[in-house]
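1. Pasted the sequence and its predicted model underneath.
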Amino acid sequence: MTPIKTLLLCGYACGLALAVVGCEEAKQVAEPPRPVRTVIAKPAAIGEEVAQTGEIQANVETNLGFRIDGRVATRTAEVGMNVVKGQVLATLDPSDVQNEVLTAEAEVKSAEAAEGLARAELDRQRTLFKKQFVARARVEEAEANWRAANAKLNVAKTGLQTARNKLTYTELRAPDDAVVSAVAVNAGQVVDAGQPAITLSSTHERDAVFNVSERIYTTVPLDVQVEVALVSDPTIKVIGPIRDASPTADPVTRTYRVRIALPGAPDAMTLGATVTGRIILPGKSLIVLPASALTSENGKPAVFVVQPASQELVRKPVVVARHTATQTLIESGLNEGDAVVTAGVSKLRPGQKVTYDAAEVTK
């Protein structure tokens, strides 16, 4: 064999060997389709649970004050004290009013004497008139005097009743069973009529009071039922309706005060206790995905979706409405029926071939 032919054969053999090696490398580089787990996107109306912290307050709070001026003589009420209907909470010095009562009693006695004398004179004039000893005019005059005396007696009796009523005003009594929530006077203090002295919180009805944001205030319907539970013991709970809501926002916090009625509230829900109120806001169309399905693209939330025709992955940006411990709720970015990858998304890339068993797809 000539040197030229030998050289050609060697070159051919080398080229063939390189081709074989290249084919083997190509076979090694080719990646098989990756099996993935998916879930089918299906929008559903999902309400949002909102929890708010508030406190227990009395439905009725009454500011008590004396109906007359005076100096406070005693005060038995203390903050936190339970009082019963009719219990004396504070008193005024009654000396001046007692003198008014004595004066009114004297005026009544004087008026009674004058009225008795006028009646006797009228009887005497009538007797004399029957015997024709006096003229009719004398009888009419006696009648007029008696009517005037009787009127003065009635006025004196009314004055006495007023003075006696005024004497009762020196005592400040509880109008109903309640708890003393505030005290604003002390013994020896001079107070004006109507000046707030003691605040009572009724124990008959209790409310849960919350300061809520504008979003909740404008979204929640007035007929919603709110679950209220004690923070210290969540097993103690009451479901009640909205009793009333503030029509304007607080100028500082920009929140709205909402009161929730607590029918049949247990004794454990004492005034001032901290509670949590939970409601479900009206739902909107969202797609629920496992939290493991979420990845990112350029720092924004995204998910991998399988293209049915090519069995390749596409990364779609999404708008997340909110998260839970195990789920992600998607507001937009997906279409109904999209097959969303739910596991191992950190190891996937766009355009990658995948396979999935239709029987394993969940809805």
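-> Received, thanks. Remember, it's a predicted structure, so these values are computed and weren't measured experimentally.
2. only C-alpha atoms for contact and neighbour calcs from this point on.
-> Will do.
3. in the biggest helix by length in the chain, what's buried?
-> Of all segments of type helix in the chain, defined using DSSP state H, the longest is helix 95-130. Using 16 or more other C-alpha atoms under 10 Å as the test for burial, helix 95-130 gives 97, 100-101, 104-105, 107-108, 111-112, 114-116, 118-119, 121-122, 125-126, 128-129.
4. Regarding Gly22, what is its secondary structure?
-> What DSSP: H, G, I helix; E, B strand; the rest coil gives for Gly22 is helix.
5. and it, how many neighbours?
-> Gly22 has 12 neighbours, counted by other C-alpha atoms under 10 Å.
6. give me every residue that touches it.
-> Applying C-alpha atoms under 8 Å, 6 or more residues apart in numbering to Gly22 gives no contacts.
7. Please apply the same query to Ala19.
-> Residues counted as contacts of Ala19 (C-alpha under 8 Å, 6+ apart): none.
8. so it is in which element?
-> Secondary structure from DSSP states H and E places Ala19 in helix 3-29.
9. rewinding a little: going C-terminal from the longest helix of the chain, what's the next secondary structure element?
-> Toward the C-terminus from helix 95-130 - assigned by DSSP H and E - lies helix 136-168.
10. what packs against that following helix?
-> Packing contacts for helix 136-168, counted by 3 or more C-alpha pairs under 8 Å, 6 or more residues apart in numbering; DSSP states H and E, involve helix 95-130.
11. Structure two is appended below for comparative analysis:
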Amino acid sequence: MAGIPGLLFLLFFLLCAVGQVSPYSAPWKPTWPAYRLPVVLPQSTLNLAKPDFGAEAKLEVSSSCGPQCHKGTPLPTYEEAKQYLSYETLYANGSRTETQVGIYILSSSGDGAQHRDSGSSGKSRRKRQIYGYDSRFSIFGKDFLLNYPFSTSVKLSTGCTGTLVAEKHVLTAAHCIHDGKTYVKGTQKLRVGFLKPKFKDGGRGANDSTSAMPEQMKFQWIRVKRTHVPKGWIKGNANDIGMDYDYALLELKKPHKRKFMKIGVSPPAKQLPGGRIHFSGYDNDRPGNLVYRFCDVKDETYDLLYQQCDAQPGASGSGVYVRMWKRQQQKWERKIIGIFSGHQWVDMNGSPQDFNVAVRITPLKYAQICYWIKGNYLDCREG
């Protein structure tokens, strides 16, 4: 009987995750904040030579620069921000382009865009990033795996995780396809895998009341048409102290026909429901399983969230999400507010401490990613 409370606790959180139970009382609702969002628009595009696709895929990245290190780093100038948000596009035929961008703010009347003022700115490691008791939950059965939000998690052929953020788009970590110098092996023929039942309903292996085994699942793959990687991730364009620009967007060759999760600007950690984040990924120590976890945010900088969610390589690229109240539509809504990147050793008051790190979706990053998805800034005014 000792395990019953733990099972009830897990069931409660899974039901919350699929939207059947709300853990919040009626008088107080954590609400999505409103932001005045900038506009990031392409200015010019240059053809580049084809890459050699010679990098080895790394399922995690690391940095020794912790919160205090990042907080002591000056924010980028306007010109630096334009450079970091410029991006490379890789196409399925191996061709590659570089696009320079401009950053604008809407005028107060809302009838046009203006340039931002040029003076403004927007040890040895353990192989396992498990903190004490392993609090991850493997998700079994199509009733959960094929239901939102778990159904938005997909697997990349390079070994990472991604999240569906539009009808044909997947958000993931940049290091899953680019090591900072060149593209990783297999990126030219990159595919995205969707978990589906191995057998049709009623077929051999399907769940029934007499079977104690979970239904077998398989991946169905869709090829990627093109990828976008910000220049801030590519070495020589931004400082090398952190993971601020470790994100990428993949466009599929055809629609995936699943419900997706919208992106949103990351609120301050103190505004997150319970100070907690959630994400699901394909950790490589549980092959073929989708693994869900949640944990508290321990610290934050403008670009990063520091937490101790249990995770393994393979979970990199997972979309970090929260569920908050949407005042305009009067409903609860989940949004991706970050991308799980990797692991850091952090010097906390003279003693080393390790964290897992997520890249926050800031207003500028939201404007950039949204433009990649929508193709126009008018549909990117609400974060």
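-> Structure's in. What do you need? Just so it is clear, the model here is predicted, and its values are computed rather than measured.
12. What TM-score do the two superposed chains give?
-> The TM-score (TM-score structural alignment, normalised by the length of the first structure) is 0.17; 99 aligned residues with a C-alpha RMSD of 6.5 Å.
13. The helix holding Ala19 of the first structure: which residues count as buried?
-> Within helix 3-29 of the first structure, judged by 16+ other C-alpha under 10 Å, no residue is buried.
14. Next: stretch 338-346 of the second structure.
-> For stretch 338-346 of the second structure, the neighbour count (16+ other C-alpha under 10 Å) marks 338-346 as buried.
15. nearest to Gln68 of the second structure, of those residues?
-> Of all these, Val346 has the smallest distance to Gln68 of the second structure: 8.9 Å, by C-alpha to C-alpha.
16. just checking, Leu250 of the second structure touches Val170?
-> Yes - using C-alpha atoms under 8 Å, Leu250 of the second structure is in contact with Val170, at 5.0 Å.
17. So Thr45 of the second structure versus Ser280 of the second structure, what's the distance?
-> Separation of Thr45 of the second structure from Ser280 of the second structure (C-alpha to C-alpha, to the nearest Å) stands at 35 Å.
18. sorry, that was for Tyr321 of the second structure
-> Noted for Tyr321 of the second structure: a distance of 9 Å to Ser280 of the second structure, by C-alpha to C-alpha.
19. what about these two, which has more around it?
-> Neighbours per residue, other C-alpha under 10 Å: of Tyr321 of the second structure and Ser280, the larger number sits with Ser280, 32 against 25.
20. How much space separates that one from Val154 of the second structure?
-> As for Ser280 of the second structure, its distance to Val154 of the second structure is 9 Å (criterion: C-alpha to C-alpha).
21. Also Val39 of the second structure?
-> 29 Å.
22. what's the answer for Lys71 of the second structure, then?
-> Applying C-alpha to C-alpha to Lys71 of the second structure and Val154 of the second structure gives a distance of 33 Å.
23. Same question for Leu249 of the second structure.
-> Using C-alpha to C-alpha, we find Leu249 of the second structure at a distance of 13 Å from Val154 of the second structure.
24. repeat for Leu46 of the second structure
-> For Leu46 of the second structure, the distance to Val154 of the second structure equals 31 Å [C-alpha to C-alpha].
25. In terms of neighbours, single out the busier of these two.
-> For Leu46 of the second structure versus Val154, neighbours defined as other C-alpha under 10 Å are more numerous around Val154 (27 against 10).
26. Counting by contacts, list what the one helix or strand that one maps to packs against.
-> Taking DSSP H and E as the criterion, Val154 of the second structure maps to strand 153-156. Contacts defined by 3+ C-alpha pairs under 8 Å, 6+ apart place strand 153-156 of the second structure against strand 161-164, strand 191-197, strand 276-281.
27. Which strands or helices does the shortest one pack on?
-> Same thing as strand 161-164 of the second structure. Helices and strands touching strand 161-164 of the second structure, as assessed by 3+ C-alpha pairs under 8 Å, 6+ apart, comprise strand 153-156, strand 169-172.
28. Mind putting those strands into a markdown table with distance to Tyr366 of the second structure?
-> A markdown table is the format used below for those (distance: least, C-alpha to C-alpha, whole Å):
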| stretch | distance to Tyr366 of the second structure |
| --- | --- |
| strand 153-156 | 20 |
| strand 169-172 | 12 |
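29. Of those, which is nearest Lys82 of the second structure?
-> Proximity to Lys82 of the second structure (C-alpha to C-alpha) singles out strand 169-172 among these, at 21.0 Å.
30. packing partners for that closest one?
-> strand 161-164, strand 248-252.
31. residues of the longest helix along the second structure that come out buried?
-> Determined from DSSP H, the single longest helix within the second structure is helix 4-17. By neighbour count with 16+ other C-alpha under 10 Å, helix 4-17 of the second structure contains the buried residues 13-14, 17.
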